[in-house]
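Chemist: here you go, sequence then predicted model.
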Amino acid sequence: MLINETDPVNGNPWGIKFMTMFHMSNDSHLFHTWDELEADGWTLNGNVFEQTVIAHENREARFERMLPLYEAKMIHQFDHRWATYEPAESIRDVTLAEKQDPTFVPLPRYWVREEVVRHRLGDRWGEEWILGWRNICRSTDERTTIGSRFPAAAVGQSLPLILTRGHAPLLQAIISSFVFDFVARQKLGGINMTFGYFSQFAAPLPSLQAPWLTEAVEWFERRSLHLQSPASWRVPSRDVVRGELDAACFHIYGLGREEVEYVMDTFPIVKRKDEAAYGTYRTKDLILSAYDAMAEAKSSGRTYQPPWPQEVSA
């Protein structure tokens, strides 16, 4: 499991701390809207509002920022630009063209002063990216565990945070895998994925060993970071890279091929969407193809070779 509370010495190998940063009702007095900030003379730069304030007492200039407030509906697996708010507070999905644009950033519904966010994060403020997951879920949804890394900013309670000592891209790859999702579905007893539930989910150690992969931790993190980048939306191999990560997770969790097939068949919505779009359960096919290639590499003592140009996952 991610955290074993019965072992105070070695029970938290990831160095995880869970956190809820802002509550949408209790902390609403800290939130500012687009209209309020524009009326007060703030300037939008990307998705951050900025302003230079002149102090009355000494006339010194002070630069201030308002950071975006991320909500669960704005993120998805390997995607911190899943949805964006319009100035009129309506939310919409981000288009493929926007995902491919490295300058595009999602807009939130609210903004929070940077110093308030800095205070809430405390000694974790120095991290450029943070990891969180959607706390509302159902085992009957397309996916249950939906988490992503996103730039350090304000975060609402619908998006609990997993603060780690390191290897957040690796942890993101693990919690986004079908095998981790399958485990979560067996544990959940409601629609709220609480800290208590999440800490009990089975996960490998951050120093995971996979001899058939070259530098296994780095192998996972390169692909996790690639999937988070706009470049991954401009190449046809994005689904193949995800299938490769899932296949590696199935191997690390110790599942045989028939067990992999069984797990994948427990995600009927993924299957139905694939069959409607491609005429086959493409996600499962890609995972099994990578799983078989890794199994062959393991049995022959070779290193697994990806089926696409190396620069895609570099």
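Modeler: Cool, got the structure.
Chemist: C-alpha only now, for contacts and for neighbours.
Modeler: Fine.
Chemist: residues in contact with the longest strand along the chain?
Modeler: Ranked by number of residues, the top strand in the chain under DSSP state E is strand 61-70. Applying C-alpha atoms under 8 Å, 6 or more residues apart in numbering, the contact partners of strand 61-70 are 47-55, 107-114, 117, 153-156, 159.
Chemist: same thing but 6 Å
Modeler: 48-54, 108, 110-114, 153-155 (C-alpha atoms under 6 Å, 6 or more residues apart in numbering).
Chemist: farthest-apart pair in these, please.
Modeler: The span of the contacts of strand 61-70, defined through C-alpha to C-alpha, is set by Ile54 and Val155 at 28.9 Å.
Chemist: and for the nearest residue to Trp111 once chain neighbours are set aside, the neighbour number?
Modeler: Spatial nearest neighbour of Trp111, excluding adjacent residues (C-alpha to C-alpha, 6 or more residues apart in numbering): Pro68 at 4.6 Å. Pro68: 25 surrounding residues under other C-alpha atoms under 10 Å.
Chemist: hang on, Phe49 packs against Thr43?
Modeler: Yes: in this structure, Phe49 is within contact of Thr43 by C-alpha atoms under 6 Å, at 5.3 Å.
Chemist: please name the residues that touch Pro268.
Modeler: Contacts of Pro268 (C-alpha under 6 Å, 6+ apart): none.
Chemist: is it true that Trp129 touches Phe150?
Modeler: Yes: using C-alpha under 6 Å, Trp129 is in contact with Phe150, at 5.3 Å.
Chemist: can you give me the buried ones in the top helix by length along the chain?
Modeler: The longest helix of the chain (DSSP state H) is helix 282-300. Neighbour counts using 16 or more other C-alpha atoms under 10 Å place 282-284, 286-291, 293-295, 297-298 of helix 282-300 among the buried residues.
Chemist: comparison target below:
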Amino acid sequence: MHSFPLLGEKIADRWNLSLRQELNMTSDSHLFKQQSGEGRRPLYEGKMIHQFTHQHAEPRYWVDEDEARKAALGRNEDVGQELDYQEYRIALRAVGENTNSRNFIASVIPRNTFCGHSLLVSRITKRQYSFLIYACTLLNSFVLDYAIKMKIARNVSIFQIYQLPVPRLQEGDRYFSEIVDRAAKLICTTPEFDDLAAEVGLRPSSPQPPSPKAGKGGEDAPAPLAQLGRGVGGEGIYGVTDEAERAKLRAELDGMIAHLYGLTEAEFQHILSTFPIVPAETKQAALEVYRTFTPTVGDQEILALIAQGESAQLEFKSTARWNLKDGKKDRTMEEVILKTVAAFLNAEGGTLLIGVEDDGNVLGLQPDYQTLQKKNRDGFELWLMNDLLLKELGKELAPFISVSFHIIDHKEVCRVCLGRAPQPVYINIRNPKSGQLEECLFIRSGNLTSKLDTPRAIANYTKTRWG
């Protein structure tokens, strides 16, 4: 854990985080209004946020934007320059008694809001929302919460936060996109966060009904989102509001972050045990996810398949989208996958392993991930099933295709299992000479995928195979 750079350390070409206070509740009290109105912005206080939500309580005060800008600029002229309050930023409770269920309580707050001094606020030096969400998630993790609770008695100081070791992951690093995707679903629950959600690749979805178990966990537990109604901003379409689903996402985040810090199961179990007020089921869920994500030397079933080598019912493909030779995305790679899958469906079924070279060397899926909007297994599966196989081969074949992911030597491999199709599966291939699309039938011939070239060959095969 201590091998990572401290949060206060400035690192070139990486995101950096700096914390500060905005408005003082005493010396700036003349700016506070007790009612909302035209030109007034909400004043966020510590009790208004909880982990991954800005709707823990309603605002007590509002601030006139023009007056607050003057206070923020001091003697500097206001020429319409963008100030911090106009952007998304992390808000972290500055009061964190070690008798609370959690010490670190952070969320991303909407644009065009101000904060009182019971919140520490920050933007990220690299103005990319994925880094903002990632940093917020680390601050809310059991791992960093444990690290800070060893240092504080009551208030959380900026100096103490800066002493925490934090992995500065970038896009493409293991766990980064998975963490950002899950945390964004927790944060982006109102329309103010639509821009944030869209930038990190969330897809709109219908709001979920509240869980009947929502709201349990004590006075300091997060308030159910539905309980607050539309809150400050209203109902969103990107995030997750169902409490059971939110709990699942949070458990997954804590499990992944424990792995990110290289903790053993015993170490993570000890950290969880130091939070006696947190419900046992919450801690158990995080531990179970940790076990699910535990890297192994290799999935034994997949290792056994690779050891067999390619055959009539087993094929290896290095990539599905990325041309390793040319170093770029290549549509012909997708066509190869289509031919292979169709051939298995037209034969006796079989297994396709993507991310494995012909000689059995495990390459992993990272080359393909970099070509996707969602650079992870979720994005890959969505593209492979919906945008390629079912789109090109037909949705009726869905029962005969299954996709799973496995870890070999810390690299992800995709297994596509194919059954016997109930009717011939044709694919449209463009003739390189005529430029016209031709309907083609592919089959397995030994450990190769072969195209049947003549109408007679196709008729004979289909009669033998399907009768």
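Modeler: Received the coordinates, thanks. The structure presented is a predicted model; accordingly, all values stated were derived computationally and were not measured.
Chemist: re the thing from before, compare Trp129 and Phe150 of structure 1 (neighbour count), which wins?
Modeler: More crowded of Trp129 of structure 1 and Phe150, by other C-alpha under 10 Å: Phe150, with 18 against 15.
Chemist: all helices for the stretch 1-150 of structure 1, in order.
Modeler: With DSSP state H, counting those that start in this stretch, the ranges of helices along the stretch 1-150 of structure 1 come out as 34-39, 96-100, 114-121.
Chemist: nearest to Thr20 of structure 1 among those helices would be which one?
Modeler: helix 114-121 (9.3 Å).
Chemist: between the closest one and strand 61-70, how many degrees?
Modeler: 60 degrees (axes from the mean of the first three to the mean of the last three C-alpha atoms, to 10 degrees).
Chemist: show residues contacting helix 114-121 of structure 1.
Modeler: Arg65, Met66, Leu67, Trp125, Ala154.
Chemist: as a markdown table, these with neighbour count and distance to Ala276 of structure 1 would be great.
Modeler: Converted to a markdown table, the contacts of helix 114-121 of structure 1 look like this (neighbours: other C-alpha atoms under 10 Å; distance: C-alpha to C-alpha, whole Å):
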| residue | neighbour count | distance to Ala276 of structure 1 |
| --- | --- | --- |
| Arg65 | 19 | 46 |
| Met66 | 26 | 43 |
| Leu67 | 24 | 40 |
| Trp125 | 15 | 44 |
| Ala154 | 25 | 38 |
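Chemist: and of the residues you listed, the nearest to Thr33 of structure 1?
Modeler: Met66 (10.3 Å).
Chemist: which one in structure 2 is aligned with the closest one?
Modeler: Mapped onto structure 2 by TM-score structural alignment, Met66 of structure 1 lines up with Arg40.
Chemist: how near is that match to Lys33 of structure 2?
Modeler: 8 Å (C-alpha to C-alpha, to the nearest Å).
Chemist: between these two, what contacts are shared?
Modeler: Joint contacts of Arg40 of structure 2 and Lys33 (C-alpha under 6 Å, 6+ apart) are Trp62, Val63.
Chemist: quick one: buried residues of stretch 165-185 of structure 2?
Modeler: Buried, per 16+ other C-alpha under 10 Å, within stretch 165-185 of structure 2: 165-170, 174-185.
Chemist: and Arg272 of structure 1, how many neighbours?
Modeler: Neighbours of Arg272 of structure 1 using other C-alpha under 10 Å come to 15.
Chemist: returning to what we had before: out of Ile54 and Val155 of structure 1, which sits in the more crowded spot?
Modeler: Ranked by neighbour count (other C-alpha under 10 Å), Ile54 of structure 1 and Val155 place Val155 first, with 26 against 12.
Chemist: which residue in structure 2 aligns with the more buried one?
Modeler: Using TM-score structural alignment, Val155 of structure 1 pairs with Cys115 in structure 2.
Chemist: one more: Tyr110 of structure 1?
Modeler: Checking TM-score structural alignment: Tyr110 of structure 1 goes with Tyr61.
Chemist: that match against Ser36, yeah?
Modeler: No: look at Tyr61 of structure 2 against Ser36 with C-alpha under 6 Å: they stay out of range, at 7.7 Å.
Chemist: more neighbours: those two, which one.
Modeler: The neighbour comparison of Tyr61 of structure 2 against Ser36 (other C-alpha under 10 Å) goes to Tyr61, with 19 against 15.
Chemist: what sits against the more buried one?
Modeler: Phe32, Lys33, Gln34, Leu43.
Chemist: make CSV from those and add distance to Leu253 of structure 2 and neighbour count to it.
Modeler: Shown next, in CSV, are these (distance: C-alpha to C-alpha, whole Å; neighbours: other C-alpha atoms under 10 Å):
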residue, distance to Leu253 of structure 2, neighbour count
Phe32, 37, 20
Lys33, 38, 17
Gln34, 38, 10
Leu43, 29, 21
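Chemist: columns mean neighbour count on top of the helices of the stretch 1-150 of structure 1, output as a markdown table?
Modeler: Converted to a markdown table, the helices of the stretch 1-150 of structure 1 look like this (neighbours: other C-alpha atoms under 10 Å):
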| stretch | mean neighbour count |
| --- | --- |
| helix 34-39 | 13 |
| helix 96-100 | 15 |
| helix 114-121 | 16 |
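Chemist: tabulate those (TSV), appending distance to Asn135 of structure 1.
Modeler: Converted to TSV, these look like this (distance: least, C-alpha to C-alpha, whole Å):
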stretch	distance to Asn135 of structure 1
helix 34-39	26
helix 96-100	24
helix 114-121	19
